[in-house]
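Novice: Quick one, what's the 3D model for this:
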Amino acid sequence: MNEFVDLFSTAETENITTSVQLLLLLTVLSLAPAILILMTSFTRIIIVLGFVRSGLATQQMPPTQVLIGLALFLTFFIMAPTLQEVNDQALQPLFDEEISLDEAYERASTPFKEFMSEQTRQKDLALFLNYTGAQTPESIDDIPITTLVPAFVISELKTAFQIGFMIFIPFLVIDMVVASVLMSMGMIMLPPVMISLPFKILLFVLVDGWYLVVKSLLESF
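Specialist: The predicted model follows:
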């Protein structure tokens, strides 16, 4: 009788553990879009691509789906070493039941922390550390993920806007030149954007703009 009770208790405990693991897995999957946006290079890439389209003033060309798709594949390309390390150090040992779920989480967070810390400004990280009253961390492992992620995000926003500003300058010059020429010719009623758009597209094509933008993004990481 006691053996039957022990067997029942063991089976019930295993079922509870499996249910908890399944719940945690579903939670992670539901947070996957936020993780992709906030803990990878996706934020910087999609903002810069958005600046390119705004600078060209081509409305919905390229379409938003194309920009997001390009940003996703560039993100996977840039994050490939980090994702490979997560797979080797955390996922595969977890699937082989060599480590626990908690240990897998710790191992998986380390590569992401290393990537984010390289792109995060000390000023931004200090802002959140000082707000929480935390002591200066001695290593990357001592930085809480809840502190590193927002610091990384605002650093990425600053970098993306800096790149976007540099992209806007040549387009702004073309708009100013076209507007000045139209004013001197007395064509006040003619929208300058209508005339400058072909010149901006021509300039962008001649200098191989997409190549330069993607190259700048890759070299910024």
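
Novice: from here on, contacts and neighbour counts on C-alpha atoms
Specialist: Noted.

Novice: Spatially central residue for this structure, please.
Specialist: Nearest to the geometric centre of the chain sits residue 42, at 2.7 Å (CA atoms, centre = their mean).

Novice: check contacts around that one.
Specialist: With contact taken as CA atoms under 8 Å, 6 or more residues apart in numbering, residue 42 is in contact with 36, 71-72, 74-75.

Novice: hmm, 6 Å instead?
Specialist: residue 75 (CA atoms under 6 Å, 6 or more residues apart in numbering).

Novice: Against residue 148, how distant is it?
Specialist: Using CA to CA, to the nearest Å, residue 42 is found at 16 Å from residue 148.

Novice: what's the answer for residue 212, then?
Specialist: Taking CA to CA, one finds residue 212 at 30 Å from residue 148.

Novice: Compare these two and say which is more crowded by neighbours.
Specialist: Between residue 212 and residue 148, counted using other CA atoms under 10 Å, the more crowded position is residue 148 (22 against 12).

Novice: check which helix or strand covers the more buried one.
Specialist: Here residue 148, judged by DSSP states H and E, is contained in helix 145-184.

Novice: how about that helix: buried residues?
Specialist: With burial defined by 16 or more other CA atoms under 10 Å, the residues of helix 145-184 counted as buried are 145, 147-156, 159-160, 163-164, 167-168, 171, 174-175, 178-179, 182.

Novice: this one next, for a side-by-side:
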Amino acid sequence: MKRVLPVRLFWSLIILGLMTAGVSHAAIAAPLGDNGGLSILTVTDGQTEQAYSVKLQILLLMTALSFIPAFLLMATSFTRIIIVLAILRQALGLQQSPPNRVLVGITLALTILIMRPVWSDVYDHAFKPYDAGEITLMQAFSTAEKPVREFMLRQTQQTALEQMLRIANEPLDQNVEDISFAVVLPAFVISELKTAFQIGFMLFIPFLIIDLVVASVLMAMGMMMLSPLIVSLPFKLVIFVLVDGWAMTVGTLSASFG
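Specialist: Down below sits the predicted model:
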């Protein structure tokens, strides 16, 4: 596990070195059609079109795939949902139930469901035209960025966006369309963290009241040696199940994204 990151970093530096060194296209490109039908990246000089070699295309593709987990965490609804569910588990007084894998699975399923309009937009307007050969790869990336960017900006708070603009030394009065993705991404993450803790605080209050009531009753009965958490846990579980807490939590999370 310790060798994964250095290996990825090594290959990323190799690619960066090739790009910055200005290696000629003739050295790393092959004529179109020599790749056995596999053509992800192509270069053109206006008259002839060439495709990068299969090995280089696979290397670039595997490097891009390594960023998918980071994109899932930082540019979707995943962060807010997983934080709220983790706070809910802590508020219930449960340490390992549901397990982390179950929480991640639930979060991933909700993320796919909530982000489905965005994925559909990307598929219809970016992937389909690129697959049909109507647009280039870079045009597909530019088209796919728009719905993701719009989703992120809808969830981003103005104060967080202005703070990131100050950090980037960019003017605060520029149009939203002109703000770079490098500024939108951290602003979106900060906003998601703030919103997640706000929802988690509201979920924590009822369980905190139950803990206080149970602790007061135990002290009044002189049972100070008995932990209030042991007694309050069954009551919290029963109340949470009776009010259909999971459905309410999922509904609140879904509604928070508009």
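
Novice: TM-score, when you put one on top of the other?
Specialist: Laid over one another, the chains give 0.90 as their TM-score (TM-score structural alignment, normalised by the length of structure 1), with 213 aligned residues with a CA RMSD of 1.8 Å.

Novice: Can you find the partner of the residue nearest to the centre of structure 1 in structure 2?
Specialist: Aligning on TM-score structural alignment places residue 42 of structure 1 opposite residue 78 in structure 2.

Novice: related to what we said a few turns ago, which part of structure 2 lines up with the helix holding residue 148 of structure 1?
Specialist: By TM-score structural alignment, helix 145-184 of structure 1 lines up with residues 181-220 in structure 2.

Novice: repeat for stretch 196-207 of structure 1
Specialist: Against structure 2, stretch 196-207 of structure 1 falls on residues 232-243 (TM-score structural alignment).

Novice: what comes up buried for the matching stretch?
Specialist: Quick answer for stretch 232-243 of structure 2 (16+ other CA under 10 Å): 232-233, 235-236, 240.

Novice: Ok, stretch 138-155 of structure 2 next?
Specialist: 140, 143-144, 147-149, 151-153, 155.

Novice: all helices for structure 1, in order.
Specialist: With helices called from DSSP state H, structure 1 shows them at 2-30, 32-38, 42-56, 64-78, 80-86, 92-95, 101-119, 122-132, 145-184, 192-206, 209-219.

Novice: Run the chain-centre distance for the first one.
Specialist: What it means is helix 2-30 of structure 1. The chain centre lies 35 Å from the centre of helix 2-30 of structure 1; the measure is CA atoms, centre = their mean, to the nearest Å.

Novice: and the direction of it versus that of helix 101-119, what angle?
Specialist: Interaxial angle of helix 2-30 of structure 1 relative to helix 101-119 (axes from the mean of the first three to the mean of the last three CA atoms, to 10 degrees): 20 degrees.

Novice: One more: the longest one?
Specialist: Angular relation of helix 145-184 of structure 1 and helix 101-119 on a 0 to 180 degree scale: 40 degrees, by the same axes, to 10 degrees.

Novice: Packing partners of helix 145-184 of structure 1?
Specialist: Under the contact criterion of 3 or more CA pairs under 6 Å, 6 or more residues apart in numbering; DSSP states H and E, helix 145-184 of structure 1 touches helix 42-56, helix 122-132.

Novice: what angle sits between that helix and helix 209-219?
Specialist: Going by the same axes, to 10 degrees, helix 145-184 of structure 1 makes 150 degrees with helix 209-219.

Novice: can you tell me the distance between the two ends of stretch 135-148 of structure 1?
Specialist: End residues of stretch 135-148 of structure 1 are separated by 14 Å (CA to CA).

Novice: What residues of that stretch count as buried?
Specialist: Within stretch 135-148 of structure 1, judged by 16+ other CA under 10 Å, the buried ones are 143, 145, 147-148.

Novice: I'd like those written out as a markdown table, with distance to residue 16 of structure 1 added.
Specialist: Below are the buried residues of stretch 135-148 of structure 1 laid out as a markdown table (distance: CA to CA, whole Å):
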| residue | distance to residue 16 of structure 1 |
| --- | --- |
| 143 | 32 |
| 145 | 28 |
| 147 | 32 |
| 148 | 33 |
